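> I'd like to go over a predicted model; first the sequence, then the structure.
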Amino acid sequence: MSGINLSGNNFTGEIPEEFGNLTSIKLLNLSHNALTGSIPSTFSKFEQIESLDLCYNNLTAVFSVAYNNLSGRTPERVAQFATFNENCYDGNPFLCGWPLPKKCTIATVLYINPNWRRRWFYYVEMVMEGCYYFMVDHLPVPEKYKVLDPSSGRLSWQ
């Protein structure tokens, strides 16, 4: 089974700890119910979870993505993300941005994310090529670099 969607069923009470035994589940949606209490610690057994939706309930939760080998910039500090402290991100050496002491610079982001690195170098290449052709098309060539091709009678660069 890859996923369970139990959203919008008016479930009440605490989330059963037995859900944590579904270790290979990829999607669990318990949103839009009236669930209370905290998220069961057994959820830490999820080995392949890709989507966990618990919104629109009355849960109490502590956010931590510690020790997940995450990379890139931490989320913007708005809404609930504003309440997360540095400890929530422990064990993720390639994360950067507030509240972490490591600032996100272009070099850091390029080192961390190969997709961004490829895009950056492609952008730099396009800018350099554009500059080159702008110069060729718009700047005059000094006479000392012009050469007359005897066979065609055309001027070319040296």
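Noted; the coordinates are in hand. Residues are numbered from 1 along each chain as shown.
> drop to CA atoms for contacts and neighbour counts, all remaining ones
OK.
> Give me the longest helix you can find in the chain.
In the chain, assigned by DSSP state H, the helix with the most residues is helix 114-138.
> which residues make contact with it from outside it?
Helix 114-138 has contacts (Cα atoms under 8 Å, 6 or more residues apart in numbering) with 109-111.
> how much space between Pro114 and Val147?
Using Cα to Cα, to the nearest Å, we find Pro114 at a distance of 45 Å from Val147.
> Please compare the first structure with the one that follows:
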Amino acid sequence: MPTKRKNFWVLLTLLALTITGGRWLYRHAPQDLQCDMQRPEMTWHRPHHRHACTPQHDRHKKKRRRCGIATGVYTPGFNEFVRVDQEPQVLNRPLVEAEVPYPAFLLDAGIQGTATARILVDEHGNYQRHQLIHLSHPALRPLCDRQAALLEFTPAMRHGSTVRYWVNVPFSFPQ
């Protein structure tokens, strides 16, 4: 096959794949999530669903349905980057370390190490949930879980308002 014909068919194939691939992405992408970028807190809504985040007036149901997301409370994803002016700071670390001491049986067994917890801090500075992203020994997991749940924070600040934020908190055992 001559080179010009071969190049033509390669380009035609790439064009067809681009068009069909674009249509497939258009059909299968989560387009029901649309971002309202006009508000500074970046609220999310689902405009094409029956139970959309805006109040729905239904003849048969008297309840108004609202999504928790549409009220301005946006929870970032676990690995999502959120730009903030001020990150949360731990307020009560010495109190938590005193309340949840290092167990004697772990000390006797010679188990020590470090852990890092990724903690979701809400807009009021309260602990919501966490995931351990680094753990040097599995026996430290319950101790780290208890300490992470008791931590209190200053809230993250973005453009003068408080926002939810994932913060990495390192732990060292024994303290």
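Happy to help now that I have it. Small disclaimer: the values here were computed from a predicted structure and weren't measured.
> What does the TM-score come to for these two?
Put the two chains on top of each other and the TM-score (TM-score structural alignment, normalised by the length of structure 1) is 0.20; 65 aligned residues with a Cα RMSD of 6.0 Å.
> circling back: only the buried members of the contacts of helix 114-138 of structure 1: can you turn that into a ChimeraX selection?
Buried residues within the contacts of helix 114-138 of structure 1, by 16 or more other Cα atoms under 10 Å, are selected in ChimeraX with:
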select :109,110
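> Pick the one among the contacts of helix 114-138 of structure 1 closest to Thr12 of structure 1.
Of all the contacts of helix 114-138 of structure 1, Val109 has the smallest distance to Thr12 of structure 1: 43.3 Å, by Cα to Cα.
> what sits against the closest one?
By Cα under 8 Å, 6+ apart, the contact set of Val109 of structure 1 is 72-73, 116-117.
> what about 10 Å?
Contacts for Val109 of structure 1 (Cα atoms under 10 Å, 6 or more residues apart in numbering) come out as 71-73, 94-96, 103, 115-117.
> picking that back up, name the residues of the longest helix of structure 1 that are buried.
For helix 114-138 of structure 1, the neighbour count (16+ other Cα under 10 Å) marks Arg117 as buried.
> Likewise for stretch 129-145 of structure 2?
Judged by neighbour count using 16+ other Cα under 10 Å, the buried positions of stretch 129-145 of structure 2 are 130, 132, 135, 140, 144.
> Just the ones of these in helices?
Cys144.
> any chance of the buried residues of stretch 129-145 of structure 2 in JSON lines, with distance to Arg158 of structure 2 too?
Below are the buried residues of stretch 129-145 of structure 2 laid out as JSON lines (distance: Cα to Cα, whole Å):
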{"residue": "His130", "distance to Arg158 of structure 2": "21"}
{"residue": "Leu132", "distance to Arg158 of structure 2": "25"}
{"residue": "Leu135", "distance to Arg158 of structure 2": "31"}
{"residue": "Leu140", "distance to Arg158 of structure 2": "34"}
{"residue": "Cys144", "distance to Arg158 of structure 2": "29"}
